[in-house]
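1. take a look and give me a structure for this.
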Amino acid sequence: MDTPRIFISGLGHVGRAMLALLKEKSSPACRVAGLADSSGALLSAAGFTREELDRIAAAKATGQRLAALGAGFQDGFRADALAAIGESKPELLIELSPTDLDGGGAAGRYARAGLASGADLIFASKGALAGDWEGITAAVRRAGRRLRFSATVGGGMPVLDAGLAFAQANPIDSIEALLNGTCVYILSLMETGMDFDEALKAAQAAGMAEADPAADVDGWDAAAKLSILARVTMGCPLAVSAIERGSLRKASGEAVRSALRAGKRLRAVGRIERVPAAAGPDSARASIRLMEVDARSALARSGSENAVVFSSRYAGDLALIGKGAGPRETAAAVLRDLAILSAGTQPYS
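-> Here you go, the predicted model:
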């Protein structure tokens, strides 16, 4: 797959960041044959030029929809984005739609349309995978295609690849992690004297929290990531609904600052533990809880950093720390998947 034809569904912050990174010398070669948003799709049989991609990204940044841009492109606009995927016949479909933690939403529909057209899949949206893991992965196997989704956990950090490599002949028995940058950001602000409501408003003003913050502060986002982590790096099925979730709304400013004075930090820590089975695959239990961690711990992050600590049976611990959120970081992970699939190596499925 020297220069694959790709179709990108979703042109929000991550999608626009990806279009910008595709211009960099370090990016893998590809031809963007189709782009979709909620209004439909633009197609280009020859592949969009850099100038055209810049024009589309600039228009999307101002809130325009692809439906308003169709007249300016030779191959035009299609109102039915799913049919447009089949028409463009991409070799790779890159799914960047907003996450729907109830089961995938548009992401799942785009994925199945891509598979029907013969495309391999790259996901940044965690909802389709966490909500319908068996359905999506079974569809990939039936179609004989490949699947990558490293951006779903840890943003720009190669969490899934590192964990999968670490687990070879060395089972991972537990994982502790900070997987939601919004929660780390809010708790960091609370350490400076704010209460939860003040810190949440400040995070929203800084673009670090959504207008509806429930997915982040109530643990749904982190739970979806824990579900994917358990399946990929531990080989353990784990439904999002089975994960115990604590809410950041219960954090008091006094508790946050009391922990800091004691040389600790209060953080929303996700934990997965392997539950051995006498026969068949092991299972896992998982939770997301507010807990104090030692200030010198890998989990004592600030700002919007993420951290993951894999505890293995034979080789001790492996800790990864880095930026787990941000459009550019997430887009970089998508391009990493594109480079890996273009080279013909290491699909997750």
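
2. CA atoms for contacts and neighbours, from now on please.
-> Fine.

3. mind listing what's buried along stretch 31-51?
-> Neighbour-count burial for stretch 31-51, counted by 16 or more other C-alpha atoms under 10 Å, picks out 31-44, 47-48.

4. in strands, which of those fall?
-> Secondary structure assignment (DSSP state E) places 31-37, 40-43 from these within strands.

5. how about a markdown table for the residues you listed, with distance to D195 added?
-> Formatted as a markdown table, those follow (distance: C-alpha to C-alpha, whole Å):
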| residue | distance to D195 |
| --- | --- |
| R31 | 49 |
| V32 | 46 |
| A33 | 48 |
| G34 | 46 |
| L35 | 42 |
| A36 | 41 |
| D37 | 38 |
| G40 | 43 |
| A41 | 44 |
| L42 | 46 |
| L43 | 49 |
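
6. tell me which two of those residues sit farthest apart.
-> R31 and G40 (19.3 Å; C-alpha to C-alpha).

7. please give me the structure for this one as well, since I'd like to look at both together:
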Amino acid sequence: MKHLRLSIIGFGTVGQGLAELLATKRVSLKQDYGLTVTLVSVANARHGFIYRDEGLDIPTLLELAATGRPLSEHAGARRWANALEGLQATGGDVLAEVTGTNLRDAEPGISHIRAGLAQGMHVITANKGPGALAGAELFSLAQQHSVQLRMEATVMAGTPVLSTIREGMAGANVTAIRGILNGTTNYILSAMATGRDYAEALAEAQAQGYAEADPTADVEGYDAVAKTLILAALVFGSPLKPVQVFRQGITTITREQVLQANDNGKRIKLIASLQRHRETDTLEARV
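-> Here you go, the predicted model:
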């Protein structure tokens, strides 16, 4: 039986979802994979970092989060105001870093990931910032400490695009990548293809939970840019800066343009692309 001590930093929708899955899949993990996971620490921006050596009770944590009460109300938990300090003081086997994406400097996620790797922890993350701005550095750090760094969820959610290319296609020479990387804009544009205008399609996406109250990151293409940066670094070995990606969002697209494309047998989509130009040894990135 293998036992893992897990730390989750970022206890919003993703972090709570992971904790809930660990609770509901506990028996399956033990019977099917010979694995037990003890959640020993959790952190969020509001309440800081809590740790309990014997493990934290997941239903209690979820109830505290749902009611907006401090996580430190968990019985027997030690608390640090700063997540990084708490992580460095306690450690664990695996760190799940799921704080929000920040494309300016990737903080605080990048510091959490660096600290976890330096302590010999395996790290999984859904935070696009660290991979977009420092993917090559972080994978090198993981290799130095003989641990795994996984960020599959940062590009195309549950679709295993990163591991497929980096591992399943390890012997291939990838020269170009092109595809739809943002589900929100794809939903909006598909809705507009049925005759809705942009504002109506956006409101529908927000009502369905596909778009945030502030949809800027999606509709202006920043989310797709972050994913493109991750692919550039991890697939092509060419770290880029956000300003090196040509970006054009969907906010200026009209219903008439979408319907005209339909009439011509075409579709308007937000496409991310990476193209290696061998003659100039450059990587062209566009969204």
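
8. TM-score for the pair, please.
-> Here the TM-score of the superposed chains, computed with TM-score structural alignment, normalised by the length of structure 2 as the reference length, equals 0.89; 279 aligned residues with a C-alpha RMSD of 2.1 Å.

9. now for P90 of structure 1: what does it line up with in structure 2?
-> Pairing criterion TM-score structural alignment: the partner of P90 of structure 1 within structure 2 is identified as G92.

10. how about that match, secondary structure?
-> Following DSSP: H, G, I helix; E, B strand; the rest coil, the label given to G92 of structure 2 is coil.

11. mind listing what it touches?
-> Neighbouring residues of G92 of structure 2 by C-alpha atoms under 8 Å, 6 or more residues apart in numbering: 4-7, 40, 121.

12. please redo it, this time with the cut-off set to 10 Å
-> Counting by C-alpha atoms under 10 Å, 6 or more residues apart in numbering, G92 of structure 2 touches 4-7, 38-41, 53, 116, 119-122.

13. any idea how many residues pack against the aligned partner of G131 of structure 2 in structure 1?
-> In structure 1, the residue equivalent to G131 of structure 2 is L129, according to TM-score structural alignment. Per other C-alpha atoms under 10 Å, the neighbour tally for L129 of structure 1 reads 26.

14. about what we covered before: include distance to M156 of structure 2 when you put the contacts of G92 of structure 2 into a markdown table, please.
-> Rendered in a markdown table, the data for the contacts of G92 of structure 2 read as follows (distance: C-alpha to C-alpha, whole Å):
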| residue | distance to M156 of structure 2 |
| --- | --- |
| L4 | 27 |
| R5 | 27 |
| L6 | 24 |
| S7 | 24 |
| T38 | 28 |
| L39 | 27 |
| V40 | 29 |
| S41 | 28 |
| D53 | 35 |
| G116 | 25 |
| Q119 | 29 |
| G120 | 28 |
| M121 | 25 |
| H122 | 22 |
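
15. between these, which is closest to S163 of structure 2?
-> Among those, and counting by C-alpha to C-alpha, the member closest to S163 of structure 2 is H122, at 16.0 Å.

16. hey, where'd the helices end up in the stretch 51-200 of structure 2?
-> Using DSSP state H, counting those that start in this stretch, the helices of the stretch 51-200 of structure 2 run over residues 58-66, 83-90, 109-118, 128-144, 161-163, 183-192, 198-207.

17. distance to L274 of structure 2 for these - can I get that in a markdown table?
-> As requested, the helices of the stretch 51-200 of structure 2 are exported to a markdown table (distance: least, C-alpha to C-alpha, whole Å):
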| stretch | distance to L274 of structure 2 |
| --- | --- |
| helix 58-66 | 40 |
| helix 83-90 | 35 |
| helix 109-118 | 24 |
| helix 128-144 | 14 |
| helix 161-163 | 14 |
| helix 183-192 | 19 |
| helix 198-207 | 27 |
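
18. looking at the ones you listed, spot the one closest to K227 of structure 2.
-> Using C-alpha to C-alpha and comparing the helices of the stretch 51-200 of structure 2, the one that lies nearest K227 of structure 2 is helix 128-144, at 6.8 Å.

19. check the mean deviation of that closest one from structure 1.
-> When structure 1 is overlaid, helix 128-144 of structure 2 sits 3.0 Å from its aligned residues on average, using mean C-alpha distance after the TM-score superposition for structure 1.

20. how about the strands in the stretch 201-349 of structure 1?
-> Per DSSP state E, counting those that start in this stretch, the stretch 201-349 of structure 1 has strands spanning 244-245, 264-275, 283-294, 305-312, 317-323. These are given in chain order.

21. what does the first one correspond to over in structure 2?
-> Mapping strand 244-245 of structure 1 onto structure 2 (TM-score structural alignment) gives residues 246-247.

22. aligned counterpart of N186 of structure 2 in structure 1, please.
-> Mapped onto structure 1 by TM-score structural alignment, N186 of structure 2 lines up with V184.

23. what number of residues lie near that match?
-> 23.

24. how close does it sit to G246 of structure 1?
-> Taking C-alpha to C-alpha, to the nearest Å as the measure, V184 of structure 1 and G246 of structure 1 are separated by 14 Å.

25. repeat that for R142 of structure 1.
-> Here the distance between R142 of structure 1 and G246 of structure 1 works out to 38 Å (C-alpha to C-alpha).

26. of these two, who's got more company?
-> With neighbours defined as other C-alpha under 10 Å, R142 of structure 1 and G246 compare such that G246 has more, 19 against 10.

27. residue nearest the centroid of structure 1?
-> T152 (2.2 Å; C-alpha atoms, centre = their mean).

28. ok, longest helix in structure 1?
-> helix 327-342 (DSSP state H).
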